[in-house]
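>>> Next input, structure requested:
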Amino acid sequence: MFSYSPDWWLINVATSCIIIISMVAYFFCTSTFGKWEKLNVPYARPIPLFGNFLTVALGSEHPVDFYKRIYNEFVGHKYVGLFQMRTPYLMIRDPEIINRVLIKDFSYFPDHGIYSDFSANPLSNNIFFIENPQWKMIRHKLSPAFSSSKLKLMYEQIKECGEELMKNISKSILEHNNNEMEVLDVLGKFSTDVIGTCAFGLKLNAINDDNSEFRKYGKTLFKPSLRILFRELCLMISPVLLKVIKLKDFPIEACKFFHSAFHETISYREKNNIVRNDFVQVLMQTRRDLVLNENIHPSEKLTETHIVANAFVMFLAGSETVSTALSFCLYEIALKKDIQDKCRDEIKSQLLKKNGVIDNEFLADLNYLDMVLKETLRKYPPSFALFRKAAQTYRVPNDSLVIEKGQKIMIPLHSLHYDPQYYPNPEVFDPERFSQEEKSKRQSGTYLPFGDGPRICIGIRFAEMEMKLALVEILSKFELEPCGKTDIPLKLGKKALMVLPENGIWLKFKKISS
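Coordinates of the predicted model:
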């Protein structure tokens, strides 16, 4: 006769539970991994839960390098399947398909497909995150803020900020007897002032005020943190996790500050009937048309939060992305004196030709400077990838691939910008790539720093104008050189969501004699 002790029974039950839980967990972690094999799509082999994303999750590889590695592993393929944690993404490598997704067949892919829990993150309820048809409606309302006539009115305001920047740099050199500066911070203050005055009518004076709250909280929005990494990993495992834990997209204190600041600015202008040709004025009109208007269809109606959230995203994009691109540009021309001198000579020539008048025609004639900026944005695009989601099932023309409704798509723009097939010797900074002759040779869909198609960055012309005007001021008054603190080559921070330098960008400023 066998005897069964209670301990033996408990051990068996516990063992069975562990086996069942392990099997369920393994199934959950790998349940999406058959996607690409089923569709006969070449793919990077995943590991349970992490997919292909382990190195990024551990912080040992920057997303730029992760995407570039997979992009280069599948040379000759038009697309490749990968897994960001459990989530299947289709990486598109072929410029022709990219053009279809972004432009020709945009109606199939109108949304970024980047999830945010708006109940926990009201400031994310903006033009970047929201989906069609709301996106199209808001885009239509906000676009007039960046018309040619509106941009012309901003020249003098940006020029004033540029003059303050020059005074600040000169003052810093005199007071500290040191002409070495971390330009990312210096230009961050400048771009904060520009977006503040041009878009919101606010004199922030961040250039001269080290305690500016707009600058202080603005810097925290893209600062690498465990919170950001944890949020991204949860999102890739399952959006349900974010709904449960209510994790914030941005730091709580920064959100409180910007929500209060922009709400007060709009309310003050409304109450005092203040009219200015700026972004706030466009937001106020949008509020009247889509928030306060009782005669519109409920599906078109917005909330007060939508208005503040779109003020927030414009400030965010107009300050950090512009200052970062400018910093990278100064870094490259500081290392290449011949390019810097050619820019300066062009600026001097045009100033003489226009009798010192800086206007739209003046900026349009700075052809070489435009080439330098384009090459900067090729090497250092503001983002490393574009994301889209299929709104309906789509059969790729002249191909067997069917992209299912809801499928997430990734366009590796940084990898495209470094593909020697399109840009020979891609590590070399060469503005001549963007001469008219060279551009005409290059396939469209291979240069995407601001995206393309209907969802291209709404403020692209504003950003380009601001960067050109800043470079005109700086190169007219200073020569730039690397210094002992300059990283050569530049190291990118592995934990940042944007393309950012790990140790800042240090340069030497030498005043040009009058």
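>>> C-alpha from now on. contacts and neighbour counts both.
OK.
>>> Tell me which residues of stretch 7-17 come out buried.
Residues of stretch 7-17 classed as buried: none (neighbour count, 16 or more other Cα atoms under 10 Å).
>>> Tell me the gap between it and the middle of its chain.
Stretch 7-17 has its C-alpha centroid displaced from the chain centroid by 53 Å (Cα atoms, centre = their mean, to the nearest Å).
>>> ok, now stretch 348-360?
Its chain's C-alpha centre and that of stretch 348-360 lie 32 Å apart, by Cα atoms, centre = their mean.
>>> One more, so I can put them side by side:
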Amino acid sequence: MTPPVAPDASPEQFPLPPGRSGLPVLGETLAYLRSSRAFTEARRQQYGNVFRTQLFGSPAVLLLGPEAVQWIFAGEGKYLTNRWTPGVRKLLGARCLSLIEGSEHLERRRLLAPHFSYATMRQFVPAIESLARRHFERWAAQPGDFTLWEGMRGLAFEIALTLIFGQDSADTSLLLHHFQRWTKGLFSPLTVDLPFTTFGKAMASKKVMLDYLERVVSERQKLAEQPPDLLGSLLNTRDDAGQPLARELIIDELQLLLFAGHDTTVTATSNLMLQLAQHPDVLQRGREAVASVEEPLSLDGLRSVPYVAQLIHEGMRLIPPIGGAFRTTTKDVVFQGFRIPKGWVVPVSITSAHAGPEWPNPNQFDPNRFAPNQPEQKKAGMYLPFGGGPRICLGQHFAMVEMSVMLVLLLKHYTWELTPGQDLTYTRIPFPRPKSGIQLRMRPLASATP
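Purely as a prediction, here's the structure:
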């Protein structure tokens, strides 16, 4: 029970939330990393929806429930600021959208948002479909099992390159090799830039990627007319003074787009395929839903099958591609009668929001939650796979269109079976994936045995 405090009292007069700090320096970080969901739920039962702890060397307060999530997102630039790990800050471009703050962040989003609208995605559907068909045919032609995660990474990366560079011939193998080394460094706990460390290799790969992007942008700037791809859009963008974006800024944004347009899509689509393999009744309903979709695919055709979106949304609710994010208080604030001091960490727990008591049977895979006549997912703060507030993912429409194209093709033309005996235990850092990488055998649907 929170002690009564006058409504007009200063933050210093309010109590700290209940909780504990754990071990010196480490705090409760290890328990949180083992399973943020189990960690959060155990403390919710003990302390309620507001409690303190110590994570990653800093005091932290976890705020649970839809109202808390909305309060966190509303605090951007007012009483909370974005917080990234040292590895992310060193490896992402310093001027990219994710790292800038305040009015600069809002202005950059205003400039970039038109290029990521849902209507803009119409032009990319044919390219996504062509690439997905080619990869799926190759997977199905393999005589034995294959690792879905690796196959999906190659497909998603090639789609991201096509979105950014259009029909220009990018060196896919070179970029994918260095991209994978670079992303490993983003979440490395040891940010020591030495040649033999994960982080050092990531820094070296960052240089190779930036040099490559520098050459591509330099060549594209020489064109009198830009092709209709994202790089062309960035090169055509003008600020309020009529000036183009600086080349360094464009390169930073391209690097961010490669990251944002890849791993989350790989995670969401691969985990959804696993869920469908484990729920044949849902899989069959999906097949029936897409049976009448005309090909080649179109944006209107995808929109005509709401069950496809239901499958994707429920997959991301059950296993969020990104489990959470972190904010830091910029001043002493009060939430639900408790003081949160300046400089404390405030995690945004997407995993907890998607499994909170507001969801009936949250551990069950049930796409009907997202049927048009179901209101439960409509409440703000309950479902946030793309984040929320001023930092909601700019590429969410592209991600939904990309996953929809893949899913329609898979449901209409292929069947897949999980390899028996594989380890489907999940690791959660940096993205939730089964330890086996999902071993499966895929075949054209027409050749599948009854």
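>>> Overlay them and tell me the TM-score.
Overlay of the two chains. TM-score (TM-score structural alignment, normalised by the length of structure 2): 0.86; 432 aligned residues with a Cα RMSD of 3.2 Å.
>>> And the contacts of stretch 18-31 of structure 1?
47-49, 86 (Cα atoms under 8 Å, 6 or more residues apart in numbering).
>>> In structure 2, which residues correspond to it?
On structure 2, no counterpart of stretch 18-31 of structure 1 exists by TM-score structural alignment.
>>> Run through the residues that contact the aligned partner of Y331 of structure 1 in structure 2.
Under the alignment (TM-score structural alignment), Y331 of structure 1 pairs with L274 of structure 2. The contact partners of L274 of structure 2, taken as Cα under 8 Å, 6+ apart, are 418, 438.
>>> that older thread, is it possible to export the contacts of stretch 18-31 of structure 1 to JSON lines including distance to I307 of structure 1?
Formatted as JSON lines, the contacts of stretch 18-31 of structure 1 follow (distance: Cα to Cα, whole Å):
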{"residue": "I47", "distance to I307 of structure 1": "42"}
{"residue": "P48", "distance to I307 of structure 1": "42"}
{"residue": "L49", "distance to I307 of structure 1": "38"}
{"residue": "R86", "distance to I307 of structure 1": "34"}
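>>> Over in structure 1, tell me which residue corresponds to K206 of structure 2.
Mapped onto structure 1 by TM-score structural alignment, K206 of structure 2 lines up with C255.
>>> In terms of helices and strands, where is its match?
Assigned by DSSP states H and E, C255 of structure 1 belongs to helix 252-271.
>>> Could you check how far H306 of structure 1 is from K256 of structure 1?
Using Cα to Cα, to the nearest Å, H306 of structure 1 is found at 15 Å from K256 of structure 1.
>>> who has more neighbours, the two?
H306 (23 against 12; other Cα atoms under 10 Å).
>>> Return the distance of that one relative to F315 of structure 1.
Distance, H306 of structure 1 to F315 of structure 1, using Cα to Cα: 14 Å.
>>> same question, I70 of structure 1
Applying Cα to Cα, the value for I70 of structure 1 to F315 of structure 1 is 34 Å.
>>> Over to S148 of structure 1?
Relative to F315 of structure 1, S148 of structure 1 is positioned 20 Å away (criterion: Cα to Cα).
>>> ok, those two, which is more surrounded?
Applying other Cα under 10 Å to S148 of structure 1 and F315 shows that F315 carries more neighbours, namely 22 against 12.
>>> Counterpart of the more buried one over in structure 2?
Aligning on TM-score structural alignment places F315 of structure 1 opposite L258 in structure 2.
>>> Skip the chain neighbours and tell me the closest residue to its match.
Excluding the flanking residues, the one nearest L258 of structure 2 by Cα to Cα, 6 or more residues apart in numbering is A160, at 6.2 Å.
>>> Same question for A291 of structure 2.
Once flanking residues are discounted, A291 of structure 2 sits nearest to K412: 6.4 Å by Cα to Cα, 6+ apart.
>>> hang on, the earlier thing: which residues belonging to the helix holding C255 of structure 1 are considered buried?
Buried residues in helix 252-271 of structure 1 (16+ other Cα under 10 Å): 254-255, 258-259, 262-263, 266, 269.
>>> neighbours of F431 of structure 2, just the number please.
For F431 of structure 2, the count of nearby residues is 18 (other Cα under 10 Å).
>>> one step back: with T183 of structure 2 as the reference, measure out to the match of F315 of structure 1.
10 Å.
>>> ok so, going back, and the match of F315 of structure 1, helix, strand or coil?
Here L258 of structure 2 is recorded as helix under DSSP: H, G, I helix; E, B strand; the rest coil.
>>> Quick check: it touching L163?
No: L258 of structure 2 is beyond contact range of L163, at 9.6 Å (criterion: Cα atoms under 8 Å).
>>> Who are the packing partners of whichever helix or strand comes after the helix holding C255 of structure 1?
Tracing the chain past helix 252-271 of structure 1, the next element assigned as helix or strand by DSSP H and E is helix 279-290. Here helix 279-290 of structure 1 is seen to pack against helix 134-142, helix 183-200, helix 252-271, helix 304-316 when contacts are counted using 3 or more Cα pairs under 8 Å, 6 or more residues apart in numbering; DSSP states H and E.
>>> Export those helices to TSV and append columns for distance to S16 of structure 1.
Listed next are these as TSV, based on distance: least, Cα to Cα, whole Å:
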stretch	distance to S16 of structure 1
helix 134-142	50
helix 183-200	57
helix 252-271	44
helix 304-316	50
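>>> E346 of structure 1: which of these is closest?
Closest approach to E346 of structure 1 among these (Cα to Cα): helix 183-200, 22.5 Å.
>>> The closest one maps to which residues in structure 2?
Using TM-score structural alignment, helix 183-200 of structure 1 pairs with 148-165 in structure 2.
>>> Next, the mean deviation of that stretch compared to structure 1.
Mean deviation of stretch 148-165 of structure 2 from its aligned counterpart in structure 1 after superposition (mean Cα distance after the TM-score superposition for structure 1): 1.1 Å.
>>> about what we covered before: quick one: map the residue nearest to A291 of structure 2 onto structure 1.
In structure 1, K412 of structure 2 lines up with S476, judged by TM-score structural alignment.
>>> Now do the SS call for that match.
helix.
>>> Tell me the counterpart of F429 of structure 1 in structure 2.
Matched across to structure 2, F429 of structure 1 falls on F365, judged by TM-score structural alignment.
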